[in-house]
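Undergrad: Sequence first, predicted model second:
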Amino acid sequence: MNIEQRRTWNENHKQLTEIILNANEHVPTIKLFLDHHALLYSSKMSKDRIHTLEDIVLEHMDESNLRKYPVRARDTKNSIVWHLWHIARVEDITMNILVADSQQVLHSDQWLQKMNIRFSHSGNSMSDDDIAELSSLINIESLLEYRIAVGKQTRQIVSSLQPGEFRNKVQDSRIKKLFDEKAILQEASGIAEYWSKKTIAGLVLMPATRHNFLHLNKCVRIKDQLKKEMKQLNRLK
């Protein structure tokens, strides 16, 4: 996604926001969501020839740069792998617990063990030490596979929604489930309160789409900063 494609993505997000609550626009809403969402994941997920925002983040990046923590980007110090993990966790949690009241992808196929991490929460209010641990230990190949699994599940969930269901409010019992499953830290309870006020449409418009877009753009900025630092080091040699 170049600058023009990102501008188009934002325009499509506005369009999705405008039609998502209109039951008469349900079929176009689902189609727009699927096209919109695919651009936030590896092209391997949709098996399309589109060049996605995640593709841009990952291309020509070695493991040390993906893991680097802290970074000196203007709006984050967290590693690229942390951002990729965080947005996958938030989407997994919100779509599967709050929207579908189903099992998280994380617990469906031993993903914690595969990713070589011990963190089952969303990453909100995570300590610096834990971010450093995750950044250094996470199995990147498994992380990327987990992201694809989360993305595919989200697409199934949203595609199965019926006309009018985007207006449904998040049920209190599902908010409680966030804590029962330790999907969010107690220190991050504010995010549960925030989600509790959302409709299904609100969750689709933020965690499942715009939240990914914002963090992937942060990853691009981290990548650009790391490239600048490398060029500066090369000049000094």
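TA: Received it, and whenever you're ready, just let me know what you need.

Undergrad: all contacts plus neighbour counts: C-alpha atoms, from now on.
TA: Fine.

Undergrad: packing partners for the host helix or strand of V27?
TA: In the assignment (DSSP states H and E), V27 maps to helix 26-38. Other elements packing on helix 26-38 under the criterion 3 or more CA pairs under 8 Å, 6 or more residues apart in numbering; DSSP states H and E are helix 3-19, helix 140-160.

Undergrad: Which one, of those helices, ends up nearest to L214?
TA: Evaluated over the helices and strands packed on helix 26-38, closeness to L214 peaks at helix 3-19, with 10.8 Å, by CA to CA.

Undergrad: Mind listing what's buried along the closest one?
TA: The neighbour-count check on helix 3-19 (16 or more other CA atoms under 10 Å) flags 9, 12-13, 16-17 as buried.

Undergrad: Same question for stretch 99-115.
TA: 99-100, 104-106, 111-112, 114-115.

Undergrad: Using a markdown table, please lay out those residues together with secondary structure and distance to T29.
TA: Listed next are these as a markdown table, based on DSSP: H, G, I helix; E, B strand; the rest coil; distance: CA to CA, whole Å:
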| residue | secondary structure | distance to T29 |
| --- | --- | --- |
| V99 | helix | 17 |
| A100 | coil | 18 |
| Q104 | coil | 24 |
| V105 | helix | 24 |
| L106 | helix | 27 |
| W111 | helix | 31 |
| L112 | helix | 33 |
| K114 | helix | 35 |
| M115 | helix | 34 |
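
Undergrad: I'd like to know which elements the top helix by length along the chain is packed against.
TA: Scanning the chain for the helix with the most residues, using DSSP state H, yields helix 211-236. Helices and strands touching helix 211-236, as assessed by 3+ CA pairs under 8 Å, 6+ apart, comprise helix 53-58, helix 80-93.

Undergrad: okay, pairing it with this:
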Amino acid sequence: MTSSADILVDGFGRIRDVVQGVVTSLSPEDLAERVDPDANSIAWLVWHLTRVQDDHVADVADTDQIWLAEGWNVRFGLPFPRRATGYAHSSDDVGRVTGVSADLLWGYHDAVSTRTIEFVNRQTDSDLDRIVDKRWTPAVTLGVRLVSVLADDLQHAGQAAFIAGMLERRRRG
């Protein structure tokens, strides 16, 4: 690896690999299952991590969110405001993410991941120092924003993988 962008691309590729490995073998019922009444489901976790990545990368790249521009919001048909990302969702909100197929989750994630990686690949080390959010002290740079998304997404992808492992153990008895 020769640049900071290369490291970020590797990280976003790892999220993509985990998401694909988790969702592709599960039914909509498995994806919506909650290990206790207030737990997040795999469907909600993957939808949320992808929505956050889409929202944040679209913002720093000054592009439209794929969720809206490509009609994923219509395809998912979730009962949330169009721009919802899952931030501050209640347990009841999590329970509303049902009937979502692996193909739908993977398709949306793949589209967002592809655009994220294309965007990050165009960044130089000096680009990563660009201020993208002045509401914080210190102000947030592009590099910090991307690392924040990467860290949050890896946590949620790991949570989804853990739940998938629990479901598999239950099946084996």
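TA: Ah, there it is. Please read all numbers here as calculations on a predicted model, not as lab measurements.

Undergrad: I'd like to know how far the most centrally placed residue in the first structure sits from L112 of the first structure.
TA: For the first structure, I87 is the residue whose C-alpha lies nearest the centre (CA atoms, centre = their mean; 2.5 Å). From I87 of the first structure over to L112 of the first structure the distance is 15 Å, taken as CA to CA, to the nearest Å.

Undergrad: now do R6 of the first structure
TA: Distance from R6 of the first structure to L112 of the first structure, by CA to CA: 32 Å.

Undergrad: what's the closest of the helices and strands packed on helix 26-38 of the first structure to H121 of the first structure?
TA: Among those, helix 140-160 sits nearest to H121 of the first structure (CA to CA), with 14.6 Å.

Undergrad: element containing the aligned partner of L66 of the first structure in the second structure, please.
TA: Using TM-score structural alignment, the equivalent of L66 of the first structure in the second structure is L31. Using DSSP H and E, L31 of the second structure sits within helix 28-32.

Undergrad: That helix vs the first structure, average distance?
TA: Here the mean offset of helix 28-32 of the second structure against the first structure after fitting is 1.6 Å, by mean CA distance after the TM-score superposition for the first structure.

Undergrad: Not counting its own residues, what contacts that helix?
TA: Helix 28-32 of the second structure has contacts (CA atoms under 8 Å, 6 or more residues apart in numbering) with 23, 41-44, 95, 97-102, 167.

Undergrad: quick one on the thing from earlier: Serialize the helices and strands packed on helix 211-236 of the first structure to TSV and add fields for distance to S43 of the first structure.
TA: Compiled in TSV, those are given as follows (distance: least, CA to CA, whole Å):
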stretch	distance to S43 of the first structure
helix 53-58	7
helix 80-93	15
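
Undergrad: Look up how far G95 of the second structure lies from D110 of the second structure.
TA: From D110 of the second structure across to G95 of the second structure, the span is 24 Å (CA to CA).

Undergrad: typed the wrong thing, it's V18 of the second structure
TA: With CA to CA as the criterion, V18 of the second structure and G95 of the second structure are 23 Å apart.

Undergrad: And L31 of the second structure, by the same measure?
TA: Distance from L31 of the second structure to G95 of the second structure, by CA to CA: 11 Å.

Undergrad: Now for the two: what residues contact both?
TA: Counting by CA under 8 Å, 6+ apart, the common neighbours of L31 of the second structure and G95 are S41.

Undergrad: Which residue of these two possesses the greater neighbour count?
TA: Set L31 of the second structure next to G95 and count neighbours by other CA atoms under 10 Å: L31 wins out with 28 against 19.

Undergrad: which one among the buried residues of stretch 99-115 of the first structure gets closest to S46 of the first structure?
TA: The closest of the buried residues of stretch 99-115 of the first structure, once distances to S46 of the first structure are taken by CA to CA, is V105, at 17.8 Å.

Undergrad: And that closest one? What does it align with in the second structure?
TA: In the second structure, V105 of the first structure lands on I66 (TM-score structural alignment).

Undergrad: That match and D54 touch, don't they?
TA: Yes - using CA atoms under 8 Å, I66 of the second structure is in contact with D54, at 6.6 Å.

Undergrad: shared neighbours of these two, which are they?
TA: V112.

Undergrad: Tell me how far S173 of the first structure lies from V99 of the first structure.
TA: Taking CA to CA, one finds S173 of the first structure at 12 Å from V99 of the first structure.

Undergrad: circling back: so the residue nearest to the centre of the first structure versus M230 of the first structure, what's the distance?
TA: For I87 of the first structure, the distance to M230 of the first structure - CA to CA - is 27 Å.

Undergrad: Check I131 of the first structure too.
TA: For I131 of the first structure, the distance to M230 of the first structure - CA to CA - is 23 Å.

Undergrad: out of the two, which sits in the busier spot?
TA: Between I131 of the first structure and M230, counted using other CA under 10 Å, the more crowded position is I131 (18 against 11).

Undergrad: what does the more buried one align to in the second structure?
TA: In the second structure, I131 of the first structure lands on V94 (TM-score structural alignment).
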